[in-house]
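[1] just to be clear, the model below is a prediction. Sequence and coordinates:
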Amino acid sequence: MLKYQAPMIAVAPMMDWTDRHCRYFHRGLTKHALLYTEMVTAEAVLRGDRARLLAFDEAEHPVALQLGGSDPARLAAAARVGEEAGYDEINLNVGCPSDRVRSGAFGACLMRTPDLVAESVAAMKAAVGIPVTVKCRIGVDEQDPEEALDRLADGTFAAGADALWVHARKAWLEGLSPKQNRTVPPLDYGRVRRLKARLPGRFVGLNGGLVDLEAAAAELPAVDGVMVGRAAYREPWRLAAVDRLFFGAARDADPFAAAERMIAYAERVLAEGGRMAPVVRPMIGLFHGCEGARRWRQILTVEGARAGAGPDVIRAALAAVASSREGLDSGAPRVDRAA
């Protein structure tokens, strides 16, 4: 069973980004980082196509299912389905500021109803035997982050939550778009550090604006875990150093091997009726900063989108960057902004 103990590093759940193809690819770069699904609503789990919504490869473990919702009984039922599907953790979304989430009265809106969050956590904990966690903001709109985050955290942990991941920004549900909410509200890492200092026996993780692994590592041990998001997706080569920096591996993962691993995976996806474009999309930034990176991106984006595209797209893209091997240091691309 997944155990929450410091230090922990995770790749943040991101709508339209951390799908099963992305997670499988990321696992080729790090054996130990915790991976998350995109947010799936409890109602979708209970009423929708579970085989499609909850599909994942066994290689993805440890992998967590993030749920959205505000009905404790429905969340508990969906959590039970997630556990039965084989997920290692259930996470409740209390941070997403999207229009869809606002109209459904969950996500970041739940920062205003911490008692309901606690009730939901308690219901899910009673329903499953795997960890139940919460991902939240430091507050929404006019809330005082000191009071809002403390109240949410205290209720969440009293209800039995195994961890609280905090995106160190407010969410402005009035006045900012979902995209702006990812970058415009100022980061306040100090607020998350103060929460951890007040709750030394609880797992508190930090998310938001961590542009690289060095920045993430610098936040430890002030917090128990760090969660990287867009940096991991846009420049996935950074994940190649996770196991060395955080888990004692002898060397970084090899980006070439991670890409080659996707060839057999793509063959399986195509055999199931899938397409190449979603498979190669999370791979586009793998060789950012290396010789041949531009050609790599071009082949994956253009050739990968063509009707009938197959695994040879990955082979061709790898051939375009093969000459950059001598530009790699311990398996990670040498960053050269002129490339």
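    Received the coordinates, thanks.

[2] from here on, contacts and neighbour counts on C-alpha atoms
    OK.

[3] within the helices and strands, which one has Tyr233?
    Using DSSP states H and E, the element containing Tyr233 is helix 230-234.

[4] which elements pack onto that helix?
    Helices and strands touching helix 230-234, by 3 or more C-alpha pairs under 8 Å, 6 or more residues apart in numbering; DSSP states H and E: there are none.

[5] got a list of contacts for it?
    11, 17, 210-212, 238-239, 282, 284-285 (C-alpha atoms under 8 Å, 6 or more residues apart in numbering).

[6] strands - which of the residues you listed land there?
    Mapping the contacts of helix 230-234 onto strands (DSSP state E) picks out Val11.

[7] highest neighbour count among the contacts of helix 230-234?
    Leu239 (28 neighbours; other C-alpha atoms under 10 Å).

[8] what residues sit buried inside the longest helix seen in the chain?
    Identified as the longest helix of the chain according to DSSP state H is helix 255-271. Buried residues in helix 255-271, defined by neighbour count with 16 or more other C-alpha atoms under 10 Å: 255-256, 258-259, 262-263, 265-267, 269-270.

[9] ok now that helix, how far from the chain's centre?
    Mean-position distance between helix 255-271 and its chain equals 21 Å (C-alpha atoms, centre = their mean, to the nearest Å).

[10] quick one: list the elements packing against that helix.
    Counting contacts by 3+ C-alpha pairs under 8 Å, 6+ apart, helix 255-271 is packed against helix 20-27, helix 276-280, helix 312-321.

[11] name the nearest residue to Glu174, sequence neighbours excluded.
    With C-alpha to C-alpha, 6 or more residues apart in numbering as the criterion, Glu174 has its nearest non-adjacent residue at 7.0 Å, and that residue is Asp141.

[12] next, count neighbours for the one you found.
    With other C-alpha under 10 Å as criterion, Asp141 counts 15.

[13] tell me how far it lies from Leu173.
    Per C-alpha to C-alpha, to the nearest Å, Asp141 is found 6 Å from Leu173.

[14] CSV for the helices and strands packed on helix 255-271, including distance to Arg169 and mean neighbour count?
    CSV is the format used below for the helices and strands packed on helix 255-271 (distance: least, C-alpha to C-alpha, whole Å; neighbours: other C-alpha atoms under 10 Å):
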stretch, distance to Arg169, mean neighbour count
helix 20-27, 25, 22
helix 276-280, 30, 23
helix 312-321, 38, 19
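
[15] also this one, for the comparison:
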Amino acid sequence: MTSQAFRFCTAPMMDWSDTHCRVFHRLLTKRARLYTEMVTTGAIIHGDRHRLLGFDPAEHPVALQLGGSDPRDLATCAKIGEDFGYDEININVGCPSDRVKEGRFGACLMAEPQLVADCVAAMKAAVKVPVTVKCRIGIDDQDPEVALDALARAVVAAGVDALIVHARKAWLNGLSPKENRDIPPLDYDRVYRLKQAMPTVPIIINGGIKSIAEAKLHLAHVDGVMLGRAAYQDPWRLLDVDPELFGEERPYPTMKDALEALIPYIERQLAQGLRLHAITRHLIGAYQGVPGARAFRRYLSEFGVRPDADASVLLKAMVAVTDRASAEAA
């Protein structure tokens, strides 16, 4: 698998990057690699797999992120994910939440590089699709120069196909998960040095990247860039991914075109019993910064949550943007 496959990715985000979000994002970019929310091995082994792992074929290429630390369980779940059709299996070694720490997975695994390597080796033996790791540069009092190298060397020896690095430490003692997304300082140079030390390993950088312009700057040093909150809260940014990073045309010229293309998907989901809000909650930022964006958000927030809401709510919300934009332009 070439590093070009990882050139641009959207991050796995709990409660955000579900299948409806990913279908929307795929309409904005054909080339981005999309990641699921983290799903724990216990949930997959004991829970409703179709609810947890089902996705729309339009999402490809899409990667499944797993949370766990038992090599056998991860291998089992990696195989299940491959059988569901995922293009990649990723293991979470970066999430700093208390629940993750108590379960001995996520960022606390930065302290156990050999265990992570054992997990990667077991997953690699179980599947043919790429197996990747998403990590931090270190945790708590670890020296990032030592900790990141130790993890990277271990998982590369185990056959990892790519390493996605959130360029911040995670402070498991003293900071909340929300604070861990912002307070520890970013150290992009540390990730650049990892790439210099491992020129043949695809290295993807993550953390605090706010625009496609910033992504292009990072691509001078690493193989790929992963956007999280910027891609979710301001999804219009994704319209520039294909032309700016891959030299290809946008899938749809404008956000309006992309949202109209989402209507058939919405209608199919509603016919299966889904509530409209489960999809439109991901669209709130579609017109961020555009005249009429507030009217769009207000309309979706007010009418999209109603039990009988249908696809016409989105169409009417879009008219509100057009009407408001026209009024302000006049």
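    Thanks, I have it. Bear in mind the structure is a predicted one, so any value in this text is a computation, not a measurement.

[16] wait, doesn't the residue nearest to Glu174 of the first structure sit right on Arg169?
    No. In this structure Asp141 of the first structure lies outside contact range of Arg169 using C-alpha atoms under 8 Å: 10.8 Å.

[17] can you find the partner of Asp242 of the second structure in the first structure?
    Residue correspondence to the first structure (TM-score structural alignment): Asp242 of the second structure is matched to Asp243.

[18] my bad, should have said Thr322 of the second structure
    Checking TM-score structural alignment: Thr322 of the second structure goes with Ala322.

[19] returning to what we had before: so which strand or helix has the match of Asp242 of the second structure?
    Per DSSP H and E: helix 242-247 holds Asp243 of the first structure.

[20] counting by contacts, list what that helix packs against.
    Secondary elements touching helix 242-247 of the first structure (3+ C-alpha pairs under 8 Å, 6+ apart): none.

[21] buried set for it?
    Buried, per 16+ other C-alpha under 10 Å, within helix 242-247 of the first structure: 242-243, 247.

[22] burial of the match of Thr322 of the second structure, as a residue count?
    Look at Ala322 of the first structure: counted by other C-alpha under 10 Å, it has 13 neighbours.

[23] please name the nearest non-neighbouring residue to Phe24 of the second structure.
    Per C-alpha to C-alpha, 6+ apart, closest to Phe24 of the second structure is Leu262, 6.8 Å.

[24] and the strands in the stretch 51-200 of the second structure, which stretches?
    Ranges of strands in the stretch 51-200 of the second structure, per DSSP state E, counting those that start in this stretch, are 62-67, 88-93, 131-139, 162-170.

[25] make CSV out of these and add distance to Ser312 of the second structure and mean neighbour count.
    Formatted as CSV, the strands of the stretch 51-200 of the second structure follow (distance: least, C-alpha to C-alpha, whole Å; neighbours: other C-alpha under 10 Å):
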stretch, distance to Ser312 of the second structure, mean neighbour count
strand 62-67, 29, 26
strand 88-93, 36, 27
strand 131-139, 39, 26
strand 162-170, 40, 26
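
[26] could you export these as TSV, including distance to Gly224 of the second structure?
    Listed next are the strands of the stretch 51-200 of the second structure as TSV, based on distance: least, C-alpha to C-alpha, whole Å:
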stretch	distance to Gly224 of the second structure
strand 62-67	15
strand 88-93	15
strand 131-139	13
strand 162-170	9
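
[27] what's the closest of those strands to Asp310 of the second structure?
    Closest to Asp310 of the second structure of these is strand 62-67 (C-alpha to C-alpha; 27.5 Å).

[28] counting by contacts, list what that closest one packs against.
    On a contact count with 3+ C-alpha pairs under 8 Å, 6+ apart, strand 62-67 of the second structure meets strand 34-40, helix 71-84, strand 88-93.

[29] average offset of it relative to the first structure?
    Taking mean C-alpha distance after the TM-score superposition for the first structure, the mean distance separating strand 62-67 of the second structure from the aligned residues in the first structure is 0.2 Å.

[30] coming back round to it: quick check: which of the strands of the stretch 51-200 of the second structure is nearest to Met1 of the second structure?
    Once the strands of the stretch 51-200 of the second structure are compared by C-alpha to C-alpha, strand 162-170 is nearest, at 9.4 Å.

[31] got the buried residues for stretch 144-153 of the first structure?
    Within stretch 144-153 of the first structure, judged by 16+ other C-alpha under 10 Å, the buried ones are 145, 148-153.

[32] next one: stretch 93-103 of the second structure
    Residues 93-97, 100 are the ones in stretch 93-103 of the second structure that count as buried (16+ other C-alpha under 10 Å).

[33] which two of these lie the greatest distance from each other?
    Val93 and Ser97 (11.4 Å).

[34] for the residue lying closest to Cys108 of the second structure once chain neighbours are set aside, give me its contacts.
    Distances taken as C-alpha to C-alpha, 6+ apart put Lys101 closest to Cys108 of the second structure, at 5.9 Å, once the chain neighbours are dropped. Lys101 of the second structure makes contacts with 107-108, 172, as judged by C-alpha under 8 Å, 6+ apart.

[35] one more: Asp182 of the second structure?
    Gly208.

[36] any idea what Pro185 of the second structure aligns with in the first structure?
    Taking TM-score structural alignment, the alignment pairs Pro185 of the second structure with Pro186 from the first structure.

[37] quick check, Thr301 of the first structure in contact with Met283.
    No. Between Thr301 of the first structure and Met283 there is no contact under C-alpha under 8 Å: 9.8 Å.

[38] tell me which of those two has more neighbours.
    Neighbour count, other C-alpha under 10 Å: between Thr301 of the first structure and Met283, Met283 has more, with 27 against 19.

[39] surely the more buried one touches Phe256?
    No. Contact criterion C-alpha under 8 Å: Met283 of the first structure and Phe256 do not qualify, at 11.1 Å.

[40] returning to what we had before: superpose on the second structure and give me the mean offset of the longest helix of the first structure.
    Its aligned residues in the second structure lie a mean 1.2 Å from helix 255-271 of the first structure after superposition (mean C-alpha distance after the TM-score superposition for the first structure).
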